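Engineer: Sequence first, then the predicted structure:
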Amino acid sequence: MRRVRMTKSSKLLFGAHSGDFASLSRHLPDPANGLLVALSGGLDSTVLLDLLRQWAAKTGAELAAVHVDHQLRPSSKHDAAFCRRLCHQWGIPLVLETLDIARDGSTQESARVQRYAAIAQVAQRLGLGAVATAHHADDALETALLNFRRGTSSGGLAALLSKTEAPIPAWPDLELVRPLVEAPKARIHQYAEARGLEWVNDPTNLEGSYERNRLRHDVLPGLTDDGALLAPMLATLENLASERDALESIARTCLEGARLASPDAESIALDCAPLRKAPRAVAMLVLQRATHALPAEVALTREHLQEVLDAIESETSLDLAVRGAHVSIERGFVIVEVARGRGGKHLFTRQAHPIPIAAANLDGTSNLDETSARDGQVPWFGTTLRWKANQSVDSLVVRGPRPGDRLDARGLDGHKRVVDVLKEAGVPRSFRWRWPCLVHQQKVEWICGLRQATREDDTPPDTRTIRLFWDLEPDSVFNRVVGQTTNCFDLQYF
């Protein structure tokens, strides 16, 4: 990273024991990636924007700001107008975002989640690779105390100093930096006065109804001896953050070993074996990080995680409803699906709609031995179904199993329920409705990859043939059950 000399006023923030601002803050992104600054118009974010515009001028970094109006107080429009004037004065592009925050549950938490989601969307829209917030050293300690009172892990204690902790579960691949996190609030105020800056004050910061405000005004001054003990306390949090980042690195490696190909965007699948071998702290992080890939907020509490890990270690089945999702453990797999108000019973009884199989080549010249060629193909829950046919095809579909479906086969007393074939093959309950079945004229001809119906021995001369291939991802639940990546079936009919 290019070295940037400190100005006299910026040394007020971090002290004068180093001449290099970048090495002191240790929290600036690569200038080539561009930076979006979250600007509330308050003291902290105004100081941050002033500091970063100097940094951008010297490094050539692309810089923009975003102001999010939560519309939770009458003066919020005044804040937005101030940010607009400030950015116009400094020549910094500004994006204004307005939110409609529901006033049920925790208003502050809802506002925080929606604010970060809006900021991330703006950064992606502008093509900027990093987001900067104005959290400072006092904020880091306040957050640690809040989480400590509520019960937390090292990640909660060092949340504002960790380089890997995402601010919200659905946070995209954006770098989040906090350049002021080592600067005490008092020095930020000194910097603003030295620079002659103006800012707006949020009156809610003085309200005693908020737990953070009570900690800030009533607890923190005595705990830090009016700031004298802030530095060693911050050093403790930095140590915790470093250890947490190391744990996160181990968890990422474990997650890569446990992750299976997802059947769709609203579910994840994990192999239980790597989680069973990992220390509990690592396995908990793996489960938490895996659910962050889902397009909904999934609330896995510590109690939920303990229950899931107990089932994994004892190799027992589990159905668990959590806020936002359903967790099932069966046959050595952990499967988490976004619930969207649906319970486990409804999730497991869904039906995969039929897809017609139609031959593109109708002149009878298709070479059924060319497995790489195809007359048609369709995606199927992360897999691919493709086919070759030497004649036109009628009344042939691929669909999921239905209640009452049976397979005609020798040795099965003439027929057997499709659901029983899936159970005996070890297909997890949450995957059975997804399992493809080839159906001709309402008769199940092939439970793909598992079993085919018995056909008559005498084949008429005008028999037509379709060859169906089912291609699977190597690391998927489908492949783990079937045991091979490509499955082939010839259906002869007339």
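Structural biologist: Received it, and whenever you're ready, just let me know what you need. Numbering: from 1, shown residues only.
Engineer: alpha carbons only for contacts and neighbour counts from here, please
Structural biologist: Noted.
Engineer: Show me where the stretch 201-350 of the chain has its strands.
Structural biologist: Remark: strands assigned in the stretch 201-350 of the chain by DSSP state E, counting those that start in this stretch are 259-260, 267-271, 318-322, 325-330, 333-338.
Engineer: Mean neighbour count and distance to Thr384 for these - can I get that in CSV?
Structural biologist: Converted to CSV, the strands of the stretch 201-350 of the chain look like this (neighbours: other C-alpha atoms under 10 Å; distance: least, C-alpha to C-alpha, whole Å):
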stretch, mean neighbour count, distance to Thr384
strand 259-260, 21, 16
strand 267-271, 23, 18
strand 318-322, 16, 29
strand 325-330, 22, 24
strand 333-338, 24, 21
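Engineer: separation between the residue nearest to Leu141 when sequence neighbours are not counted and Phe489?
Structural biologist: Distances taken as C-alpha to C-alpha, 6 or more residues apart in numbering place Leu234 nearest to Leu141, at 7.0 Å, with adjacent residues excluded. As judged by C-alpha to C-alpha, to the nearest Å, Leu234 and Phe489 stand 64 Å apart.
Engineer: Could you do Asp202 as well?
Structural biologist: 68 Å.
Engineer: Comparing these two, which shows the higher neighbour count?
Structural biologist: Counted by other C-alpha atoms under 10 Å, Asp202 and Phe489 do not tie: Phe489 has more neighbours, with 19 against 15.
Engineer: let's bring in a second one:
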Amino acid sequence: MASELPELVGKVLSRHPCAGVRWVGYSGGLDSTVLLHLLTRMGLPVRALHIHHGLSAHADHWQRHCEGMAALLGVPIKVRRVQVETAAGGLEQGARRARYRAFAEQLTDGDQILLAQHGDDQVETFLLRLLRGAGALGLGAMAESRPLPLAGEGRATLLRPLLGAGRAQLEDYAHACGLDWIEDESNRDTAIERNYLRARVLPALAERWPVRARVARAAGNLREAAELLGDLGAVDLAACQRRRERWGESVDLGALGRLPERRQKNLLRSWLASCGAEMPAAQQLDEVLAQVRDAAADSVPAVAVGGLVARRFRERLYLTPRLPAVTASADWRWRGDTILALPGGGALSPGADWPVGDYVVRFRRGGERAHPLGRGHSQTLKKLLQEHGLEPWLRDRVPLVYRAATTETPIAVGDLFRCEAGLPDALAWRFGWAAGAILD
């Protein structure tokens, strides 16, 4: 019943206390409107986050509606416009990727993002994944709560406090409170798989079985089985020397290869899940394992998997975010007293001892030479980066620091080595972990 919703939501929130800001993913539809109204009626401080996908001719109207409703409820609202890419997975998957990327960029450490998926959505998700041949983790469907990796440091939490309710309860609540909401015209398009299930399949199933209750029970059992597999995956990840890298993470290939193949796949699933990635199809895992296992020692294969990229280098398997394109022709003037943000997600940070001065920073353009301290002569930068074991995919992104008065040879190459006497070892070249999170 609609009157039970405040108690239901209150219990979920009490199980998942928030150390930061509570955000509500607010589309303006029925579900998120009810959730936002419920939280304000319960006297909880929240902020609304509206994602403008730009996919509908009505998108600007939806934004104005959400801004108006938020003002009426006295809730601060933030609007994020996103670019939806459909090349990998189609429109629905592209919109989901863009939405979760916006969440990761907007939230900070300790925040929560509350989404309004309910029990009927859970049934649809379960059946869609069953029809796509998902395993235990996928059939565990949507979790009530899970970590959300951020674009910067730290983690937020994704929370779904309405999974124990059905759409009919939300409709009753909305009508009783006189709420207005948006009807997305795409929800009537039965060419979309989820809409087909909702309109054609689930009504017939519900005539004979209590589908929502049965699916909730099955999904709970499968999620418990998936958690056990996750526990095993965490043990295997530790045994394979999982470590944070400058860009992404890596594990030891030799230790991975000594595991049975089923545990190798389970390790990859657990690793992807912990990074906030999509769960890949079984054939994708087979491809990753085959390419990294069978690749020549001097090759650097890269396989897209779960929205991330699996790479091999020097007997380690890396899992990294996709690298955004950068241009090598730009120069950046820098005084050496602030963090310099670099294209592609990198940053050059000076330590307290780094001297303030007039510097130029640039990426490799080809043909550079450098003379590290302690070497008798200069060498090509390409050879020096190989010697230092810098991953090949980062070699065109290492910041080269020059004196502005002369840009013939660098005085420092990232935080790898210095080329001028008297300079302190006080630079840090870092990347933020931007998994881009695509999730259930």
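Structural biologist: Received the coordinates, thanks. All values reported here derive from a predicted model rather than from experimental measurement.
Engineer: Can you give me the TM-score here?
Structural biologist: The TM-score (TM-score structural alignment, normalised by the length of structure 2) is 0.65; 357 aligned residues with a C-alpha RMSD of 4.7 Å.
Engineer: since we're on His78 of structure 1, how many residues are nearby?
Structural biologist: His78 of structure 1: 12 neighbours (other C-alpha under 10 Å).
Engineer: I misspoke; the intended subject was Glu109 of structure 1.
Structural biologist: Neighbour number of Glu109 of structure 1 under other C-alpha under 10 Å is 10.
Engineer: Tell me the spacing between the counterpart of Leu107 of structure 2 in structure 1 and Lys11 of structure 1.
Structural biologist: Residue pairing (TM-score structural alignment): Leu107 of structure 2 is matched to Ala123 of structure 1. Using C-alpha to C-alpha, Ala123 of structure 1 is found at 29 Å from Lys11 of structure 1.
Engineer: ok, back up a step: counterpart of the residue nearest to Leu141 of structure 1 in structure 2?
Structural biologist: Match for Leu234 of structure 1 (TM-score structural alignment): Ala216.
Engineer: quick one: contacts for that match?
Structural biologist: 119, 122-123 (C-alpha atoms under 8 Å, 6 or more residues apart in numbering).
Engineer: hang on, the earlier thing: wait, a helix at the match of Leu107 of structure 2?
Structural biologist: Yes - assessed by DSSP: H, G, I helix; E, B strand; the rest coil, Ala123 of structure 1 belongs to a helix.
Engineer: quick one on the thing from earlier: relative to Asp245 of structure 1, which of the strands of the stretch 201-350 of structure 1 is closest?
Structural biologist: Of all the strands of the stretch 201-350 of structure 1, strand 259-260 sits nearest to Asp245 of structure 1, with 20.4 Å by C-alpha to C-alpha.
Engineer: Does the match of Leu107 of structure 2 touch Gly34 like I think?
Structural biologist: No - using C-alpha atoms under 8 Å, Ala123 of structure 1 is not in contact with Gly34; the gap is 9.3 Å.
Engineer: Tell me the residues that contact both of these two, please.
Structural biologist: Among the neighbours of Ala123 of structure 1, those also in contact with Gly34 (C-alpha under 8 Å, 6+ apart) are 129-130.
Engineer: Go through stretch 246-262 of structure 1 and flag the buried ones.
Structural biologist: By neighbour count on 16 or more other C-alpha atoms under 10 Å, the buried set for stretch 246-262 of structure 1 is 247-248, 250-252, 254-255, 258-262.
Engineer: quick one, helices of the stretch 251-400 of structure 1?
Structural biologist: Under the criterion DSSP state H, counting those that start in this stretch, the stretch 251-400 of structure 1 carries helices at the ranges 272-277, 280-291, 302-314, 344-348.
Engineer: So Arg403 of structure 2 versus Asp172 of structure 2, what's the distance?
Structural biologist: Distance from Arg403 of structure 2 to Asp172 of structure 2, by C-alpha to C-alpha: 69 Å.
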